[in-house]
Structure formats: structure tokens, C-alpha cells
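In: take a look and give me a structure for this.
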Amino acid sequence: MRAMVYRGPYKVRVEEKDIPRIEHPNDAIVRVTRAAICGSDLHLYHGMMPDTRVGMTFGHEFIGVVEEVGSSVQSLSRGDRVMVPFNVYCGSCWFCARGLYSNCHNVNPNATAVGGIYGYSHTSGGYDGGQAEFVRVPFADVGPSVIPDWLDDEDALLMTDALATGYFGAQLGEIREGDTVVVFGAGPIGLYAAKSSWLMGAGRVIVVDHLDYRLQKAREFAHAETYNFVEYDDIVVKLKKATDHLGADVAIDAVGAEADGNLVQHITSTKLKLQGGSPVALNWAIDAVRKGGTVSVMGAYGPIFSAVKFGDAMNKGLTLRMNQCPVKRQWPRLLEHIRNGHLKPNEIVTHRIPLEHIAEGYHMFSAKLDGCIKPVIVPDAA
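Out: Predicted coordinates for the structure are as follows:
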């Protein structure tokens, strides 16, 4: 098969790899029909994620058609059109039994916190991802779901991470009716978090970023107020003034550790950009939320040291809620919202790229070229 292969920082290309095979009776082999590049893939692309090994295939957002199932798989059959959550999880451990699929205890021998993630380095289990023509899906009875006939392919694809994670971020904010919500980051997850905040009763939604085309999309797609932080000496002061000097009720960090920058910048947090190895957005969230407010964190943070204003959070009496999204737990409500016309996930898709051109897709997405917000990958086998 043809697959995207990592060859080092900023070096990805399409190569021939063996089609994956059934390794366990509960595996399935899925022929990928759509995949996507996620902002968190850029951490891998830029060489900022530990133990990202040469030869690995990225891609934790994908859908496809079941080609083969193991002997014990009961919920899927050959030919089923399926969406696969980015979490790899067993479905039966202490954490899975409580719906904490992203913290599964049995799928990642390399970490004590996160469970397994497709295509996200060996710190997340070393599972090859879906930026390929085929992918092996472990625990096929508990992860994938058959896509409803009425659901569009791209909408289903975006439910495998970006939409579910954005919705989860708003959910973690415990938004109450009439709350003011500020979202840091206008990438796909930030856009979905802003849109979802309205569904949870927000009375006002503000999005902060530094790219005008993404802020325009936040206004159009999420109907949010927007601020470009480079236009202000101190974005926190601006946000305080805009909220009667109290601060927002809920702040959502949809940025995480920045996706590029060198190690010194990661440690010292001196690179003050919203997309790029420090907790700048998280510290802004802590500062911009009111006393007694809630900070929701679902931006991707790796195992790096950085100075977070934890003392300020404690003294302000903040509630901090965070985790990797347990994707499948969000699907029933999201399907309702999509079917009822409250959400149209693929409105944020800006580029559809053949698998053969994925290196150009990574470069374009990384460099923020051509107004790229969300690139979808179309494998040759589709």
C-alpha cells in the first residue's frame, strides 16, 4: 500500500509499506477513504514529540471501509463504512468502564497517563495511523462505529477527533446559561469549541488568535467576537476591559504546547506565539478568566517542562479541567446536533489533498499558507 512515512523533522513522504494484517482476533483492517491532518500532527512533523520514530505513519483522524475482521469481532463486518475514534482503548479496564477511553490502562506500555493514539509516536503506543490506504484497528468491537447512512463522509471524519475534542472542551468548561466564554486558538478545535459553547448556553463567545483568516472563520462559522492578540500590548488586559474588568466565566485553551520552536523556547516560554512550545495560551486563560471561573484545557501538551501560573490559578479559586477527549462518548449528542442542523462540521474544511501530495499538505498547513484551516487527505484507494 501507499502510506505517509516520517523521515525526520519536516520530512514526510509517501512510500510503499506492507498492508497491515490481522495480529489479534479482535483486530480489523480498514481501507481508508478519508483522513485528515490535525494541528497536533505538527508536533510530530516538527520533531517536538519524543520517540517519533522514522518509518512511522501519522494520522489519528480517519474513516474507511472494513476490509477484514479477526475471528472474534462481532460488531463489524466486511464492507461496513466506519468512523474510528483517535483513541485506541480496550473497553474493559477500570478507566474504560468509567468512560475514560483516552486513559485506557491496557493499550500503551510507554506511559502512565495517556492511552493509545493512532499515528502519534511511541509515547502513545506506537500504533500506525490512517494517512495511508489501509490501517489496522485493534479492539475493533469497542472503538469503531458504523457510520449512519445519512451522515456525510467528511462530517464523520471530523467526528473522529476535531469536532469531538472541541465539543469536549466546551463540555469541560461547565458552561452555564449566559456565561461569557473566551477560546484561545482559532484552529479547527477552537472553532468547534466556540460553536459548541453556544449549544451549551453561552451568552457571549470570544475567540483569540493572531491569524486574520482564522478569525474571519470564527466570525462566520462560530458567530464569535474575535480579537487578534498582536494588535494589543496585553491581550489579557483587553479581555478584562471587554468583560467589565471581571474576566470571562470560562476560558478554553484550544492551543496547547506550541507546535514548533526549539527546546530553549519550550522551556523558557519566550516564543510568544499562539501556535508555536510553551504554555502561553494556558497562562493567558488563567489570567483572563474571572475569580472562581473555569479553565478547560484540551490543547495538546507533551512531556515538556514549562512554567504554568499554578499559584495564580489557586489564589483565584479556579477550576481547571482537562484530558484527551474520550471521543466515542461524544458521538451520540454530536449526531443529534448534526442531524438537527445545529452543526455542519465540514464547513471548516479548506483543502482536499491526494495522499500522493501529503508532503505539500503538511508544508501548507504548517506554514499557514493559502488560508489553510483543515486539510482532508484522500487516499488513492478511496
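
In: okay, CA-based contacts and neighbour counts for the rest of this
Out: Fine.

In: and the strands in the stretch 1-150 of the chain, which stretches?
Out: 2-8, 11-16, 28-36, 62-69, 81-84, 87-88, 116-117, 134-137, 145-146 (DSSP state E, counting those that start in this stretch).

In: out of those strands, which is closest to Asp51?
Out: strand 2-8 (11.3 Å; C-alpha to C-alpha).

In: need the nearest residue in space to Arg219, chain neighbours excluded.
Out: Glu225 (6.5 Å; C-alpha to C-alpha, 6 or more residues apart in numbering).

In: just checking, Gln330 touches Gly166?
Out: No. Counting by C-alpha atoms under 8 Å, Gln330 stays clear of Gly166, with 10.3 Å between them.

In: more neighbours: which of these two?
Out: When Gln330 and Gly166 are compared for neighbours, Gly166 comes out ahead with 27 against 18, by other C-alpha atoms under 10 Å.

In: now the strand or helix carrying that one: how far from the chain's centre is it?
Out: For Gly166, the host element (DSSP states H and E) is helix 162-172. Counting by C-alpha atoms, centre = their mean, to the nearest Å, helix 162-172 is centred 9 Å from the centre of its parent chain.

In: this one next, for a side-by-side:
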Amino acid sequence: MKALCWHGKGDIRCDSVPDPQIEDGRDVIIKMTACAICGSDLHLMDGYIPFMEKGDVLGHEFMGEVVEVGRDNKKLKVGDRVVVPFTICCGECQQCLKGNWSVCERTNRNADNAIKAFGYQTAGQFGYSHLTGAYAGGQAEFVRVPYADVSPIVIPNGMTDEQALFLGDIFPTGWKAAANCEIEPTDIVAIWGCGPVGQFCVTSAFMQGAARVIAIDNVPERLALAQQAGAEIINFDDEDATIPDRIKEMTGGHGADKCIDAVGSESHATASFDAIIDKVKAATLLGTDRPHALRAAIMACRPGGIVSVPGVYGGFLDKIPFGAAMNKGLTIRTGQTHVNRYSLDLLRRIEEGEIDPSCIITHRAKLEDGPALYETFRDKKDNCIKVVLTA
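Out: The predicted structure is shown next:
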């Protein structure tokens, strides 16, 4: 079968690889009908996530049709259309029973790597390195889904793949980021990053009752989409003042009650001194992540506020203004998304027409076009916001 595979930093190829097989009675095999390139896939492409190996199959946003079912799987049947959450969950461990799906205690087959990196193991993930279990990803014609009697979301007839696809990651991630903010009706929410997750943060913040949303980026088409959703926008390339000062100016000195870092480890701020130092450190292997957006979010958040971090980080962060966080009494909430906490509610909202997640898709192509579109997405060319691939 065809699959998109990692061959080194910046080197993504469409390869021919063996078809997956049922390995456990709870498995299913799905025929991929739609998959997407995620912003966090770019962290793999750019070498920011460790434990990648040549030939690893990429992709954690995917859905498809069940074509084979393991003998012990009573949830799914051949012909079911399913979206597969990016985290792999056993449904039986202490964390799963608490609904903390992204930190399942059993599904990471390379737990030792995660323990070395994080102190404890986290859940297995599709297509996301040997840090998270070395599971083949969903940017492939066929995918083995382990523990498939737990997480997959059965999609009703009448809902298109493009409407349903983002239930596996970025829609719940944006929703959780906003939910972590405990939004109140008078709240002003500032969001760093207007990529796909940032767009769902904007929409989710409004759906959860925010009075105002301020979206920060420097890509015109992303800012335009956020503005279309109701956000006020800041293009950081056009600002002389710092972003925290600009937010104060826009809010009459009130500031942001809640801040969301939807950027993560690869902040592309260009003018600030700290961002320049981050890039130098990363380029010379003296640092891992570029946390400019997180620093700005902490500084911009008014006392007693909440900083929510759906952006992915992989290692150690320099020069974080923790004194500001502590002295302002900020609450910081982060983590990989517990998709199944939110998926059925969000599925209902799509069914009822409250939101159409497909509105962020700008590029549609075949799987073999994936390597070139990885570059288009990374380099923000051709007004690219979100890529969806089909087999």
C-alpha cells in the first residue's frame, strides 16, 4: 500500500509499505477515506520531536471504513465509517477510567522512552514517533487501529468525511483549549496562532460564551479567517509595541482574561530578541523548542487569569517568565487532548448545524501529493491553512 513516511528532517516520501494485519482480537483494519496534515506533523518534519526512525508512517488525523474486525471487537463491524482519535486508549486503566484518555497507562509500547522524556509514560499515538509507541499512522491507504473497541467514533450516514474528520484531533483540541479557560460571559480571550487549531480555538471560545476574542498571527489569510469568525486580529509583523501592550491598548487597559497558546514549539515571531535567540539555539542544537508565544501569553494574561496551552512542546523551554505567572496568580493548563471527553458532544453540534468544521480546508489532494503539500503547509504557501488527502 501507499503511505507517507519520514526519512529524516525535511524528508517526507510517499512509499510502498506492507499492508497492516490484525495483531490482536480488539483490532480493526480501516481503509482510509480521508486524512489530514496537522501542524504537529510539521514538528516531526522539522526534527523537533525525538525518537523518529527512517520509514515511520506518519499521520494522526484520519478516518475511514472498517474492512476487517478482530474476533474480540464487539463495538465495530465491517462497513462502519469511523473517525479515529489520535491517542490510543485501552479503556481499562486508571487514567482511562477517569477520562484522562491522552495519558492511558497501557498503550505506549515504548513506555521507557516516554518515561525518560517526561518522568511517566503517556498514551500511544498514531504516527508520532517511538516516543509514543511507534504506531504506524493514518496517512496511508490502510491502517491498523488497536484497542478499536474504545476510541473510534462511528459517523452517521449523511455526514461527509470533511465534516467529521477533525473530530479525531483539532476540533476537540480547540474545544478543550477553550474549556480549560473556564470562559465567563465578560471574558476577553487572546489566542496566539491562527492555524487550524487556532481557528477552532477562536470558534470554540465564542461557542463557550466569550465576550471578545483577539487572534494573533502574521499570515493574512489565517487572520482573515479568524476575523470572519468574529475575532479582532493583530498582525504581529505590523506592531511596534509588544503584543501584551497592544492587547491592553485594544481593551482600554483591561487586558486579556484568558490566553491560549495555539502555536507550540515552533513560534515564527521574527522581530523580538527572545525569538531570535530561540531560533539560534534550535539551529545549533542548544535548545529544543521556540516558546515565544508562551512567554507572550503569560505576560499578556491579567492577574488571576488562565493560560491554556494546546500547542505541542517536546522538550525544555528557556526564559519562561514564571515569576510573572506566580505573582499574577495565573493558572496554566495544558496537555494532549482527551478526545473522547468531547467527541460525542461535538459530533452532535455538527449534526445540528451549529458548526461545519470543513470550513478551514483550503487544499485537497491525493496521498501521493502529500510530500509536496507538507512543504506548502509548512512554508504557508498558496494561502494554505489545512490540507486533506484521500487515497
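
In: picking that back up, how about the residue nearest to Arg219 of the first structure, what's its partner in the second structure?
Out: Alignment note (TM-score structural alignment): Glu225 of the first structure maps to Glu232 of the second structure.

In: how big's the offset between the helix holding Gly166 of the first structure and the second structure?
Out: Superposing on the second structure and averaging over aligned pairs (mean C-alpha distance after the TM-score superposition for the first structure), helix 162-172 of the first structure comes out at 0.7 Å.

In: in the second structure, which residues correspond to that helix?
Out: Residue span in the second structure matched to helix 162-172 of the first structure, by TM-score structural alignment: 170-180.

In: again, but for stretch 291-304 of the first structure
Out: Counting by TM-score structural alignment, stretch 291-304 of the first structure corresponds to residues 303-316.

In: re earlier: right, and the strands of the stretch 1-150 of the first structure - which one's nearest Ala162 of the first structure?
Out: strand 28-36 (9.7 Å).

In: next, the mean deviation of that closest one compared to the second structure.
Out: Following superposition, strand 28-36 of the first structure is found to deviate from the second structure by 0.5 Å on average (mean C-alpha distance after the TM-score superposition for the first structure).

In: contacts for that strand next, please.
Out: 20-22, 59-70, 73, 130-140, 153-154, 157, 374-379, 381-382 (C-alpha atoms under 8 Å, 6 or more residues apart in numbering).

In: hmm, 7 Å instead?
Out: 21-22, 59, 61-70, 130-138, 140, 157, 375-379, 382 (C-alpha atoms under 7 Å, 6 or more residues apart in numbering).

In: and the residues you listed, which are buried?
Out: Neighbour counting over those (16 or more other C-alpha atoms under 10 Å) leaves 21-22, 59, 61-70, 130-138, 140, 157, 375-379 as the buried ones.

In: so Val207 of the first structure is in contact with Val181, correct?
Out: No. Using C-alpha atoms under 7 Å as the test, Val207 of the first structure is too far from Val181 to be in contact (8.5 Å).

In: sorry, back to before: which residues does the match of stretch 291-304 of the first structure contact?
Out: Outside stretch 303-316 of the second structure, the residues that reach it (C-alpha under 7 Å, 6+ apart) are 40, 48-49, 173, 177, 180-181, 257-265, 288-289, 297-298, 328-335.

In: how does it look with 6 Å?
Out: 49, 177, 181, 257-265, 288, 328-334 (C-alpha atoms under 6 Å, 6 or more residues apart in numbering).

In: quick one: the closest residue to Val84 of the first structure other than its chain neighbours from Arg34 of the first structure, how far?
Out: Leaving aside its sequence neighbours, Val84 of the first structure sits nearest to Pro144 (C-alpha to C-alpha, 6+ apart; 4.4 Å). Pro144 of the first structure sits 15 Å away from Arg34 of the first structure, going by C-alpha to C-alpha, to the nearest Å.
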